[in-house]
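Quick one, what's the 3D model for this:
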Amino acid sequence: MKLFSTIILTLFTFLATSQNYKSLVEFNRNDSIVAGQAVIYGSFIQRLGFSSGGFAQDVRIINMETNEISAFRVKPAYKSAKENTFCYSITPGTYAIYNYWWTQSKWYGAKFFTEPIFKNIDSRENLDVKIKSGQLKQEDLTPFVFTINPNSLNYLGTWHFDTGVVKFSNDKLILDNKLKDKYKFIEFSKATTLLPN
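Next comes the predicted model:
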């Protein structure tokens, strides 16, 4: 009975905090960039590694002009690799990283986390308490932003989400070499480098 109650409570909590969002469309090996659209790609280093239990992980971004929230998968289900690549079609616009949705494997199933992402802030550790106490002010909560132009290919860097304070690095040449045989119709050498800042 206790296990059943825990599962119901977890499901209720997840549904209560859910938001309307659309999923970005993964860019496939034989695709080419659709006129007026764009492509983003990069690497993602996840928080948990093997202890993720094979659960998927997503990042949600918000279009700052339309307020539309989009999600994209940064760690596929059933994979435990610490670092994964991503490549998605996206509508041009200016985006802010909204949150990181991840799941931790537990003996009773799973524990879900929806973690807001801000510059130089570890959101895992009592963010609400820090805001309510005045330790953090609204102006301290600065999002990471990037702007995507139409008909463009954009390298967004290596996303380091493996620690509490998120950062980004430029490993373009390494990733381009890794992806060039998979995506036949993309010239990665012509991609614009746009690390979220």
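
going forward, measure contacts and count neighbours with C-alpha atoms only.
Fine.

can you map out the helices along the protein?
Secondary structure of the chain by DSSP state H: the helices cover 2-16, 127-133, 172-179.

List the buried residues for the first one?
The neighbour-count check on helix 2-16 (16 or more other Cα atoms under 10 Å) flags 7, 10 as buried.

Next, the structure of the following sequence, for comparison with the previous one:
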Amino acid sequence: VTIFSVYIDDGCIVCDACEEAAPDVFEVTDDTCFIKPTVRIDGGFDRNMDQSGLKPEIISAMSDDILDAAEACPVDVIMVVEDPPSEAAEAEEAPVPETPEAVPEEAAVEDVEVGEGIEQLLTVGDRSLDILFGSQSGNSEDLSAKLAKQAKGYGLEGTVHDMDGFDFNSLSGKKRVLIVCSTWGEGEMPDNAEELWQQASADSAPQL
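Sure thing, here's the model as predicted:
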């Protein structure tokens, strides 16, 4: 079987079976499963309902894993596309413009460069994302862990930190910081966030 694309149909039960079979291709979210941008030609991060093709190197290296994931899906929502859409079908679906315009050669070259630039943005430079959580019951901590997991789909390396004991002065050296915190009881601050808040709100706090 030669795979062209794969997408997720309606009805995913987020059982993680696909991600266990092919973690480089599938990422299970809170309510469905996404096809990772690093394996898709269009670089998108969603269910791939448009059936964007997979990169040739992915097809070569991971076809068996993708087929195993589709076989393991208990609700059969992983749809493997073996052939690209036919030109005839595309011609029927595509509207015919009244006044077609030729794309200047310069514009075509620019589009390629922009596409390459987007891929570089997802893979080069400092990809760190520091996620700080303040949590009394554990909900914010769980959400932070999920955000760190989803960040991988955008080329980021998420690291989760408990606010309790976190070095406030180190924030100035962080590239990206995401703070997840919620109140509890009658609007009280989580116990593990109080010390960091005191440091941040002090008159002597450094400018970030």
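
Need the TM-score from the superposition.
TM-score of the superposed chains, computed with TM-score structural alignment, normalised by the length of the first structure, equals 0.24; 82 aligned residues with a Cα RMSD of 5.5 Å.

between the helices of the first structure, which one is nearest to residue 22 of the first structure?
helix 2-16 (16.0 Å; Cα to Cα).

picking that back up, of all the helices of the first structure, which one comes closest to residue 61 of the first structure?
helix 2-16 (18.5 Å).

before we move on, the earlier item: got the helices of the first structure as TSV, with distance to residue 69 of the first structure columns?
Below are those laid out as TSV (distance: least, Cα to Cα, whole Å):
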stretch	distance to residue 69 of the first structure
helix 2-16	17
helix 127-133	22
helix 172-179	27
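
mind checking which of those is nearest residue 148 of the first structure?
helix 172-179 (17.2 Å).

Surely residue 134 of the second structure touches residue 181?
Yes. Using Cα atoms under 8 Å, residue 134 of the second structure is in contact with residue 181, at 4.5 Å.

give the contact list for residue 114 of the second structure.
By Cα atoms under 8 Å, 6 or more residues apart in numbering, the contact set of residue 114 of the second structure is empty.

Now it: which helix or strand?
Taking DSSP states H and E as the definition, residue 114 of the second structure sits inside helix 105-121.

For that helix, buried residues please.
Buried, per 16+ other Cα under 10 Å, within helix 105-121 of the second structure: nothing.

From residue 139 of the second structure, how far out is residue 151 of the second structure?
Using Cα to Cα, to the nearest Å, residue 151 of the second structure is found at 18 Å from residue 139 of the second structure.

So between those two, which is more surrounded?
Between residue 151 of the second structure and residue 139, residue 151 has the larger neighbour count (other Cα atoms under 10 Å), namely 17 against 14.

and the more buried one, what element?
Per DSSP H and E: helix 139-151 holds residue 151 of the second structure.

And the contacts of whichever helix or strand comes after that helix?
Using DSSP H and E, the helix or strand that follows helix 139-151 of the second structure in sequence is strand 157-162. Residues external to strand 157-162 of the second structure that are found in contact with it (Cα under 8 Å, 6+ apart): 127-134, 144-145, 147-149, 151-152, 192.

just the angle between strand 157-162 of the second structure and helix 139-151, please?
170 degrees (axes from the mean of the first three to the mean of the last three Cα atoms, to 10 degrees).

Downstream of strand 157-162 of the second structure, the next helix or strand is which one?
Next element after strand 157-162 of the second structure (DSSP H and E): strand 177-181.

Could you pull out the buried residues of the longest strand along the first structure?
The single longest strand within the first structure, with elements called by DSSP state E, is strand 93-106. If you call a residue buried by 16+ other Cα under 10 Å, then strand 93-106 of the first structure has these buried ones: 93-105.

which helices and strands sit right next to that strand?
strand 57-63, strand 109-116, strand 145-148 (3 or more Cα pairs under 8 Å, 6 or more residues apart in numbering; DSSP states H and E).

Measure how it sits relative to strand 109-116, angle-wise.
Using the same axes, to 10 degrees: strand 93-106 of the first structure against strand 109-116 is 150 degrees.

can you give me the angle strand 93-106 of the first structure makes with strand 57-63?
Going by the same axes, to 10 degrees, strand 93-106 of the first structure makes 160 degrees with strand 57-63.

on that earlier part again, got a list of contacts for the helix holding residue 151 of the second structure?
Contacts of helix 139-151 of the second structure (Cα under 8 Å, 6+ apart): 27, 29, 129, 131-135, 157-160, 180-182.

try 7 Å
Applying Cα atoms under 7 Å, 6 or more residues apart in numbering, the contact partners of helix 139-151 of the second structure are 131, 133-135, 157-160, 180-182.

Okay, angle between that helix and strand 177-181 too, please.
Going by the same axes, to 10 degrees, helix 139-151 of the second structure makes 150 degrees with strand 177-181.

buried set for helix 139-151 of the second structure?
Neighbour-count burial for helix 139-151 of the second structure [16+ other Cα under 10 Å]: 140-141, 144-151.

Not counting sequence-adjacent ones, nearest residue to residue 112 of the first structure?
residue 103 (4.5 Å; Cα to Cα, 6 or more residues apart in numbering).
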